[in-house]
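K.L.:
attaching a predicted model along with its sequence, questions to come.
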Amino acid sequence: MIRLMIVDDEQIVLDGLRFLIEDRFEDIQIVATLRSGREAVEACRTLVPDLVLMDIKMPGISGIEAIETIRKQHQEIRFIIISAYEQFEYAQQAVELGVREYILKPVNPAKLTEVLQKAVREIKEEQERRTQEMENREKLERILPVLEHGFIYSLLLGEDYREELGQYRELFEIQKESGFVLVFEFGEGVHGKLRNRIGTGVKSQSFYPLVQSILKYKCKCIVGPMIINRMTVLVYEDRCENEYEQRLSAMELGEALHQKIQEVADTNVYVGIGGCHPLEKIKNSLEEANYALNRMSDEQILHFGDIAFWEDREDGYSFVDIKADEVELIQMMETAPEEELVRQARHFFNRVEKKFKGSSVDVQNILLELMVMALGLSYRHNLQEADVGYSTYLGEFKRLESLVELENWCLQKIRKIAGMVQGSKHQHVSKVVLEAKEFIDAHYNQDLSLQEVSKRVSVSPQYFSKIFKEEIGLSYVEYVRKIRIDVAKDMLRSQQYSVKEICYRIGYNDPNYFSRLFKKLVGVSPTDYK
């Protein structure tokens, strides 16, 4: 039911309009008939109608002034002007205030009916749109923790989380390109000698929702699950040139969060904070936050940048640098030529030896960690035990006494696994991906889902998504976008079509979304592209 208010200083007009509307409209409820602009302003505060028929010239506050005042509180209310005054200045003022129609007295019943029908239709469409948005938002709120937990798990497990991060940022329209990680630890006793970690983790589930609410209120962030007694949080933050100022800002946030969380958590709370990094390298901040947490003595909050050991290091090759080089080596095993891979591996070995000054135990630990990561890569590519020989690796590793032998053995295994991984990527999936690629290239401007394309090439959507990314180097969504944007660039250079026409021709329905996406991927807006 549409709620309507009528405002006119002539009672005969009010009565006539009421009779006409009630006779012709079953879906309109007249909530008030008023005789001044002041009464209209006061009534709108409590009645909040959907639609107002407003006379312009009334004693005291005019209709235009009343509309202007009401608009400040209720942007959603629609107005239709009814007046005997046809002066252009009134019509112009009404348009500036968002008035849809301007009807002259004496009112033509047919004209009024037409205008009201249009207004009712638009109001109902808007109400349906808002209802749908609220339902979508409720659904989104329900799946948000699942998305966040999935991202944090990917981060913790060292998987490639960049695609998930990109989808998450697009879904929530996150503009920041960098951030930092906080790791919260809950426990009984002094940090470093915490008791009953598992029991604390179980108990922490009771106050986890409150902690999550505090974090969401204080900052724009992704909140991870409680894993035993630790919780990982990614905070979006713009990077600044002054690292010290950035560290102070992060510490202020950490202290504020610590204070609030300590109030709701029935246990001690400790916070490790990592440095600010680009989002594609946020793994570094996670390592730093964990490092800070593990180095605590009598502190409750510690920033990685404040650790004296870190600041006074002699060689400049950090724990985080080692982790980053390990990840880079594993990534190179999937794509890099053998010569380049060998050169990078030897460079890594030399830096590690220099870092630990030849300490065999420390170097062995680093190389063992690298080989575990290499074996993990072979698992992900379904390499067989008969080919890789997983079961003998640890025994072989322990029997090697000198660092030279150990490094040569690691290098041999890295080359072997890399060769099999790169070979497997081109043996089994090329035909499937090629067929899918040809189909996408021919139908890029249609509403093609991943499920439709995977069905066409007769593989499951999950497997298709995996092999497509491995073969092409882009996810399915990224590839479709690239094709569309490349076509858009060609069309823009031809100067034959408007931006709006190009948007529809390449398969998008929203020109504003197309313009934002184009600028994000190309660096300039469609109108500025040459």
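P.N.:
All right, it came through fine. If you're wondering where the values come from, they're calculated on a predicted model, not measured in any experiment.
K.L.:
use CA for all of it now, contacts and neighbours both
P.N.:
Fine.
K.L.:
the longest helix in this structure is where?
P.N.:
In the chain, assigned by DSSP state H, the helix with the most residues is helix 109-156.
K.L.:
tell me which element the residue most central in space within the chain falls in.
P.N.:
With distances taken as C-alpha atoms, centre = their mean, the residue of the chain nearest its centroid is Arg169 (2.1 Å). For Arg169, the host element (DSSP states H and E) is helix 162-171.
K.L.:
just checking, what packs against the helix or strand following that helix?
P.N.:
Heading C-terminal from helix 162-171, the first helix or strand you meet, by DSSP H and E, is strand 178-187. Under the contact definition 3 or more C-alpha pairs under 8 Å, 6 or more residues apart in numbering; DSSP states H and E, strand 178-187 sits against helix 197-218, strand 230-236, strand 268-273, strand 277-278, helix 282-294.
K.L.:
after the second one, which helix or strand is next?
P.N.:
Going back to what we said before, that points to strand 230-236. Per DSSP H and E, the first helix or strand lying C-terminal to strand 230-236 is helix 243-264.
K.L.:
report the distance from the longest helix of the chain to the chain centre.
P.N.:
19 Å (C-alpha atoms, centre = their mean, to the nearest Å).
K.L.:
circling back to that earlier point, go through the helix holding Arg169 and flag the buried ones.
P.N.:
162, 165, 168 (16 or more other C-alpha atoms under 10 Å).
K.L.:
show me what the helix or strand Ile80 falls within is packed up against.
P.N.:
Assigned by DSSP H and E, Ile80 falls within strand 78-83. On a contact count with 3+ C-alpha pairs under 8 Å, 6+ apart, strand 78-83 meets strand 51-54, strand 101-104.
K.L.:
comparison target, given below:
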Amino acid sequence: MYTLLIADDEALEREGLELMIRHMMPDTFTFLHAENGRRAIQLAEEARPDFIFMDIKMPGIQGLEAVREISAIYPMTRIVMITAHDYFTYAKESLTLGVSDYLLKPAKREEMLDVLRKLIDETEQTRRERNEQLKMKEKLSQLIPLAENELSLMLMLECVQEVEVSQLAKLLDLNWQKGYAMVLSLARDAAEEWEGFQLVKKEVYEAIKQFVKPILTCLVSPMVGHQIVLFIPFSPGQSGYSQRVNSLDWGKRIKEFVEERFGYRLSVGIGSIREGWDGMSRSYREAARVCADDQNTVNVRHYDDITMSSGQAMITSDEEKKLLDALLRQDKQEALNRFTALWERLMQRSEPVQLTHLRAEVIGLLLYLCRGTQSRGGVEWISLLSGLEDMEALRHSAQLWLDRIADAMKEDQERSRSHVLQRALLYIGQKYKEDISMEESAEFVNLSPHYFSKLFKQYTGENFIDYVTRLRMEESKRLIQEQRLSLKEICFEVGYNDPNYFSRVFKKVLGMTPSEYRQQLEKRSPC
């Protein structure tokens, strides 16, 4: 039901309107009466009616003034002005105040009914729109965390697609020009302790997220293994050095919070300030590298501090990409040569090379290559490298990993090609009795005809035409042996339209015509 407030200084007018409306639309309204503008305002505040019928001329606070008061507080309330002919100009003025409609006294039944129906329709439409807005808001509130997870994982996994990133950033209302990454890495100590962590993993993650969001306004990644990554925007008006000092302070505060509340040791790695989303990915790799350094004397480390203090040459983004490209091309020798050159450059220092810095740099490189090649064994190898205490063993293990990842990529590619060709052969096996072409088969498995032709020959040992012809000839032999169909019928059955052409192909493949083949079979069969 709807609530209708009737404001008129004449009681008979109010009661007459109520009676008329009850008769026209029974069980639709709850009625309130106000004898003047002041009372109308009070009832509007107390009951918040859906509709108000307001007389313009009343003692004290008049109709238009009451409308101004009520509309200012409850703009969604629909108001209809009721006036005599003498005050018609006031009724028109009321429309500028947001009044829905007006009626002239005495109101006619048809006009009253039309106005009420219009008010109800508008109210229901508004309610539907409001409900849709609330549903969309609820869906958006559920979507925001998923979008945050997706964007942070894209930055971590090096799969930054400009359109997708822009869409996610727009959804999250992000307009970052610069920023940096902070990796929070929970220590994996005793196996029993790590098993206990798995039971409270979600609680730890939610607590960290709630702690950092108010102070950093950052993107928070899902927990991947034992790590959480924060992507933090650059604060305008601060120098890069001030930002670095602040980031170290925030890292210490987060570390203290986690260790005091949960008792788990936390290492924090912070990357350099970088521009754009590609730069954020680069900053993440830097943060992961210094976080992988297990030097216990400093558990909150900034990439710039490590590089400045160690004097060690670092691997550039261009060098990483060239090494990854060699792996993707499965050029094992080039990949090995590039890694060897990088290793030698990292070792060329005036001061003794620190194993922890060297190991962190190599692990950071391998993290990048793991993501770029979608390696499934990267975590195990990185865990192994983290425990090595000898530089030569570190170099040898990294080279071994490069060799094995190239072999694994080749095996994956072979499996993928085999799967594609199996699908193609199955398709050909179903269609060879029709007018099938190589182009049609290539399109079915979504390959270009040229590449499909080479792959087909490599996989089957024969070209497409010979393969289809062999299938047709084998089927022709089987049908001739059944002696169910004539040779002409067999010709059409196996995909040929010309019996003479069929006979020539048959003879070319089997050394005799279909007729000769049938006669030979008849001679062999017992009488």
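P.N.:
Ah, there it is. Source: prediction; values computed, not measured.
K.L.:
circling back to that earlier point, what about the strand holding Ile80 of the first structure, how far off from the second structure?
P.N.:
Superposed on the second structure, strand 78-83 of the first structure shows a mean distance to its aligned partners of 3.3 Å (mean C-alpha distance after the TM-score superposition for the first structure).
K.L.:
about what we covered before: how about the helices and strands packed on strand 178-187 of the first structure in TSV, adding distance to Val477 of the first structure and mean neighbour count?
P.N.:
Listed next are these as TSV, based on distance: least, C-alpha to C-alpha, whole Å; neighbours: other C-alpha atoms under 10 Å:
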stretch	distance to Val477 of the first structure	mean neighbour count
helix 197-218	29	16
strand 230-236	24	22
strand 268-273	34	24
strand 277-278	22	20
helix 282-294	23	23
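K.L.:
one step back: between the helices and strands packed on strand 78-83 of the first structure, which gets nearest to Tyr208 of the first structure?
P.N.:
Nearest to Tyr208 of the first structure among those is strand 51-54 (45.0 Å), distances taken as C-alpha to C-alpha.
K.L.:
compared with the second structure, how much does the closest one deviate?
P.N.:
Mean deviation for strand 51-54 of the first structure: 3.2 Å (mean C-alpha distance after the TM-score superposition for the first structure).
K.L.:
in this structure the residue nearest to the centre of the first structure contacts Glu163, no?
P.N.:
No: using C-alpha atoms under 8 Å, Arg169 of the first structure is not in contact with Glu163, being 10.0 Å away.
K.L.:
how about TSV for the buried residues of helix 162-171 of the first structure, with distance to Ser430 of the first structure added?
P.N.:
As requested, the buried residues of helix 162-171 of the first structure are exported to TSV (distance: C-alpha to C-alpha, whole Å):
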residue	distance to Ser430 of the first structure
Arg162	24
Leu165	27
Tyr168	29
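K.L.:
what about stretch 457-472 of the second structure, how long is it end to end?
P.N.:
This stretch, stretch 457-472 of the second structure, spans 18 Å end to end (C-alpha to C-alpha, to the nearest Å).
K.L.:
next: stretch 175-194 of the first structure.
P.N.:
Stretch 175-194 of the first structure has an end-to-end distance of 39 Å (criterion: C-alpha to C-alpha).
K.L.:
mind listing the helices for the stretch 301-450 of the second structure?
P.N.:
Using DSSP state H, counting those that start in this stretch, the helices of the stretch 301-450 of the second structure run over 303-310, 317-328, 332-347, 355-373, 378-386, 391-431, 438-444, 449-460.
K.L.:
return the most buried member of these.
P.N.:
Most buried of the helices of the stretch 301-450 of the second structure by mean neighbour count (mean count of other C-alpha atoms under 10 Å) is helix 355-373; its value is a mean of 22.
K.L.:
which helices and strands does it pack with?
P.N.:
Contact partners of helix 355-373 of the second structure among helices and strands, from 3+ C-alpha pairs under 8 Å, 6+ apart: helix 276-292, helix 317-328, helix 378-386, helix 391-431.
K.L.:
neighbouring contacts of it?
P.N.:
For helix 355-373 of the second structure, the external contacting residues (C-alpha atoms under 8 Å, 6 or more residues apart in numbering) are 157-158, 285-286, 288-295, 306, 310, 312, 314-315, 320, 324, 327-328, 346, 376, 378, 382, 385-386, 389-391, 394, 398, 409.
K.L.:
now it: how far from the chain's centre is it?
P.N.:
27 Å.
K.L.:
that older thread, of all the helices of the stretch 301-450 of the second structure, which lies closest to Glu162 of the second structure?
P.N.:
Of all these, helix 355-373 sits nearest to Glu162 of the second structure, with 17.0 Å by C-alpha to C-alpha.
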